[in-house]
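A.B. asks: Got a predicted structure here, sequence first:
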Amino acid sequence: MAFFHARKYLLLSRSLSSSLYSSRWLHVCVVGSGPAGLYTAEKMLKAHKGAEIDIIDRLPTPFGLVRSGVAPDHPETKIVVNQFSRVASNERCSFFGNVSLGTSISLFELREIYDVVVLAYGAESDRVLGIPGEDLKGIYSAREFVWWYNGHPDYNNLTPDLNSTDTAVVLGQGNVALDVARILLRPTAELATTDIADHALVSLQESSIRRVYLVGRRGPVQAACTAKELREILGIKDLYVHIQEADLLKSSADEKEMKNSRIQRRVYELLSKAATSQHAHPISGQRELHFVFFRRPDRFLHSDTGVNVSGVHFEKTHLQGDSGKQFAVGTGEFEDLDCGLVLKSIGYKSVPVDGLPFNHRKGVVPNVQGRVLGDTSEHAIIEKGLYVVGWLKRGPTGIIGTNLFCAEETVASISEDLQQGVLTPSSEPLKPGRQGLLQVLDSKDVRYVPFRGWEKIDMKEKIDGSLRNKPREKITSWEELLHVADG
């Protein structure tokens, strides 16, 4: 069976020769199977031929945000899964799904078991605005909405109401903001051939939303999206795009920013072109995308019942500061924007676990080139054998490829510490590695999903998807995922 009690694996591992186990292996545990974790595993396998790597993840499925974060209409971005699958199926690598750091096993236990522990579990929470009305119904984080339409098992019951309003407001103008706006506005016939979760497709097919506002605190020069993402949403068929031409006026500081950034210059050019080519008025029933600049939310407005969101009260802003450091300040002028759905795309946030130093202000683990520091002070001591990579290390920024360079830096630090004898002094007893993990999981009766359990999930999703002309039909409930993995 693919769904394992740890005791079964222990009996198998004890049949290995004692000479193999007593040789000096480097036992590595990577917590998190997203891009940062799998790039780290790949680099470790190449750099250290004696390394045995275990990857644990709280989900029964690997690949992190490649599966749960990449938009369903971006299949080319998901091709990296083929590379990651080769890493996870390497004979010196093992995947342990359905194993949660902090509940299934503690950080202290992992550090006792492994020579090296690399934390790569990313950011699974959200930043908050901290303004009145933020808890009204109809307000969601972009992460929640993305996980909902991507079939994440934590959010298959989210049920956002898309048919009681014709207007949605997206707070933010980064790539994730453009993703959620595009999913709301794209013809569902085009989404039907993607791997979008079936429950989301049905809801979008019944959606009455025809108007989406993308709202940013600063101007078009500072929009945080890439030209590729912007070009894609502007290219949606029969979409009316509205941009106030007055918002496109540039200051001398804006000009300097654009001169120093090809990306910002290209984004501005695309927005300017869209503004000049827009129709005078939208056609009745036509879907609309409105870019709104120089606005920051002051509070959320509630409906007559006092339960649901009915709009956003915005303060107008203007920019202050030098080029590259311009920030939005309020003008004291306000306006309301009516809507029945709000998606906050204002940033992800990592969460700490017991025993892990954490900078709550920055939302990262204090580190130097991936080496975890004992605290946030200037003279903090390095935590031996504990490393960090990805969003936990640098904050929730960058694209999938950014994690490759991030992983290279962390693995270089591990290699340097090995060369200097920091990690494996001969005076210390050998750490058990995988066998120790199996013993802990067995003692707590944790049933884990190995990589071949994921392969069974993968196969069923692809077979079910082929029946509906989709690349896969995602399994979206914990119960069914574990049942299929059990095989």
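C.D. replies: Everything's here; your move.
A.B. asks: okay, CA-based contacts and neighbour counts for the rest of this
C.D. replies: Noted.
A.B. asks: Count the residues that sit near the nearest residue to residue 73 once chain neighbours are set aside.
C.D. replies: Nearest residue to residue 73, sequence neighbours excluded (CA to CA, 6 or more residues apart in numbering): residue 194, at 5.9 Å. Neighbours of residue 194 under the rule other CA atoms under 10 Å: 21.
A.B. asks: same deal with residue 461?
C.D. replies: Residue 461, neighbours per other CA under 10 Å, totals 19.
A.B. asks: Next, the buried residues of the helix or strand containing residue 406.
C.D. replies: If you go by DSSP states H and E, residue 406 is part of helix 402-419. Within helix 402-419, the residues scored as buried using 16 or more other CA atoms under 10 Å are 403-404, 406-415, 417.
A.B. asks: Over to stretch 148-164?
C.D. replies: 148-153, 155-156, 160-162.
A.B. asks: Just the terminal-to-terminal distance for it.
C.D. replies: 18 Å (CA to CA, to the nearest Å).
A.B. asks: Not counting that stretch itself, show me its contacts.
C.D. replies: 67-69, 71-72, 138, 144, 147, 195-197, 199-201, 203-204, 206-209, 340-341, 474-478 (CA atoms under 8 Å, 6 or more residues apart in numbering).
A.B. asks: now those: which count as buried?
C.D. replies: Buried, going by 16+ other CA under 10 Å: 67-69, 71-72, 138, 144, 147, 195-197, 199-201, 203-204, 207-209, 340-341, 474-477, out of those.
A.B. asks: Alongside the first one, take a look at this:
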Amino acid sequence: MTLRVAIVGGGPAGIYAADQLVKSDVDVSIDILERLPAPFGLVRYGVAPDHPRIKEIIKALQRVLLHPEVRLLGNVDLGDDIKLEELREFYDAVVIATGARSDRALEIPGEDLQGSYGAADFVSWYDSHPDAPTTWPLEAEHVAVLGAGNVALDVARVLAKTGDEMLTTDIPAHVYEGLKAKRATDVHVFARRGPAYAKFSPLELRELAHSPNVDVVVHPEGFEVDDASMAHIGRNKQAKMVLDTLANWVGREPTGKPHRIHLHFLEQPVEIVGDDGSVRTLRTERTRLVGDDSVEGTGLITDWDVQAVYRAVGYRSSSVVGLPFDERAAVVPNDGGRVLDLDGERVPGTFVTGWIKRGPIGLIGHTKSDAAETVAHLLAETTETATSREPAAVDAFLLERGVDVADLEHWLKLDQHEIGLGETAGRIRVKVATRLEMLDAGR
């Protein structure tokens, strides 16, 4: 028997699941259904353009797509183009790997004011996601970024650097024009905990200081380290490296560069204050370390004069049509990747992997181990249930629905088209931004 498996989601989680299946001792036939005309998910649409090294992972992911047991069916949307129950006609098992690309709510007053943005939406814009708008409001001179992770650093860095600095990357013309016209001079990054608990990677943090146009200012107020902090960095090598870098910068005077990134620790956002419906002030409360890796409020309130706020406090998965969803945890209920209904009973032949399984935490290594766990359960439990087992049956179904499927050949043509645009501009690549242009280029 050849096991027929559909994987919904063409990002790292879905592709790693395909890789695990291909490497198993079971004969498999795998279709990866991806909503966009291009694969690779947040590796393509969530990594900042000026971090091309991270995108090297695309080469490894693409090797999986080249396996003869794997087909890419791009531009196919679960729920609109094909329903979950319809997939069961063609596949013995369905693996949901749709990830997370929405913003987690901060849940403070003023979050919905004009000028208050989710970081994920901004990332989608500067990464040229086909569902993102082609313009972005960048009139604010003083900007707040809320969060202490790499996404917060990416947003702060993109806001602070000049458009011309970003022109060496893969951004298309509309993103360059937007960044070139932005007015931000000061970008303030706020973390509610102390510097020992910042979730920046050491490399990303050090890169903040590489721009010839940006000074990095680490404010001494709130730069506190207690015994619990020291114990934390003793257990976490990366946290120690981050703290060492920050300690070298703390209190350092700006050198006169035209843009500044300010890092503030032990400041907890409590309200975004508006005027005529637009952001005018960020209100924070000073926190203090309490000796158990957590913080508490002190009641000391500070108002910051900003005209825009970017919330980088985490991604959030969205519900999947036809599956139960835990709104609080923002995951599909599961046991080791085996989907459970609202009564805790197994949903036969249905699995999850990646962020939709465990929440938007962890790095690529966690995604690989997620896939291994899910695929082990799939192989142990799945039997032959599909009634239309030939790949051509799926193709005919989607054709009848009028779906313009973007397969692997389409992606390879689009890939070469973007590389060709880059060569013309003296860059590695220039992204094609709209869905229609992506589909046309792939033809």
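C.D. replies: Looks like it came in fine. Keep in mind that what you see is a predicted model, and the values were worked out from it rather than measured.
A.B. asks: Can you give me the TM-score here?
C.D. replies: Superposed pair, TM-score by TM-score structural alignment, normalised by the length of the second structure: 0.94. Supporting alignment: 443 aligned residues with a CA RMSD of 1.9 Å.
A.B. asks: mind listing what the residue sitting nearest the centre point of the first structure touches?
C.D. replies: Centroid check for the first structure by CA atoms, centre = their mean gives residue 65 as the closest residue, at 4.6 Å. Residue 65 of the first structure makes contact with 34-35, according to CA under 8 Å, 6+ apart.
A.B. asks: That one corresponds to which position in the second structure?
C.D. replies: In the second structure, the residue matched to residue 65 of the first structure (TM-score structural alignment) is residue 42.
A.B. asks: Repeat that for residue 382 of the first structure.
C.D. replies: Aligned partner of residue 382 of the first structure by TM-score structural alignment: residue 346.
A.B. asks: again with residue 193 of the first structure
C.D. replies: Using TM-score structural alignment, residue 193 of the first structure pairs with residue 168 in the second structure.
A.B. asks: quick check, the match of residue 65 of the first structure in a helix?
C.D. replies: Yes. Assigned with DSSP: H, G, I helix; E, B strand; the rest coil, residue 42 of the second structure falls within a helix.
A.B. asks: Quickly note the distance from it to residue 321 of the second structure.
C.D. replies: Distance from residue 42 of the second structure to residue 321 of the second structure, by CA to CA: 21 Å.
A.B. asks: likewise residue 152 of the second structure?
C.D. replies: Applying CA to CA to residue 152 of the second structure and residue 321 of the second structure gives a distance of 31 Å.
A.B. asks: Looking at these two, which one has more neighbours?
C.D. replies: residue 152 (24 against 12).
A.B. asks: That one matches what in the first structure?
C.D. replies: By TM-score structural alignment, residue 152 of the second structure lines up with residue 177.
A.B. asks: Could you pull up the residues touching that match?
C.D. replies: Counting by CA under 8 Å, 6+ apart, residue 177 of the first structure makes contact with 142, 170-171, 214, 345.
A.B. asks: run the last query once more with 7 Å
C.D. replies: Neighbouring residues of residue 177 of the first structure by CA atoms under 7 Å, 6 or more residues apart in numbering: 170, 345.
A.B. asks: Need the three-state assignment for it.
C.D. replies: helix.
A.B. asks: Identify the residue nearest the match of residue 382 of the first structure in space, chain neighbours excluded?
C.D. replies: Using CA to CA, 6+ apart, the closest residue to residue 346 of the second structure is residue 340 (4.5 Å).
A.B. asks: my read: that neighbour touches residue 331, true?
C.D. replies: No. Counting by CA atoms under 7 Å, residue 340 of the second structure does not reach residue 331; the two are 11.2 Å apart.
A.B. asks: which of these two has more neighbours?
C.D. replies: residue 331 (25 against 20).
A.B. asks: Mind telling me what residue 303 of the second structure corresponds to in the first structure?
C.D. replies: Using TM-score structural alignment, residue 303 of the second structure pairs with residue 336 in the first structure.
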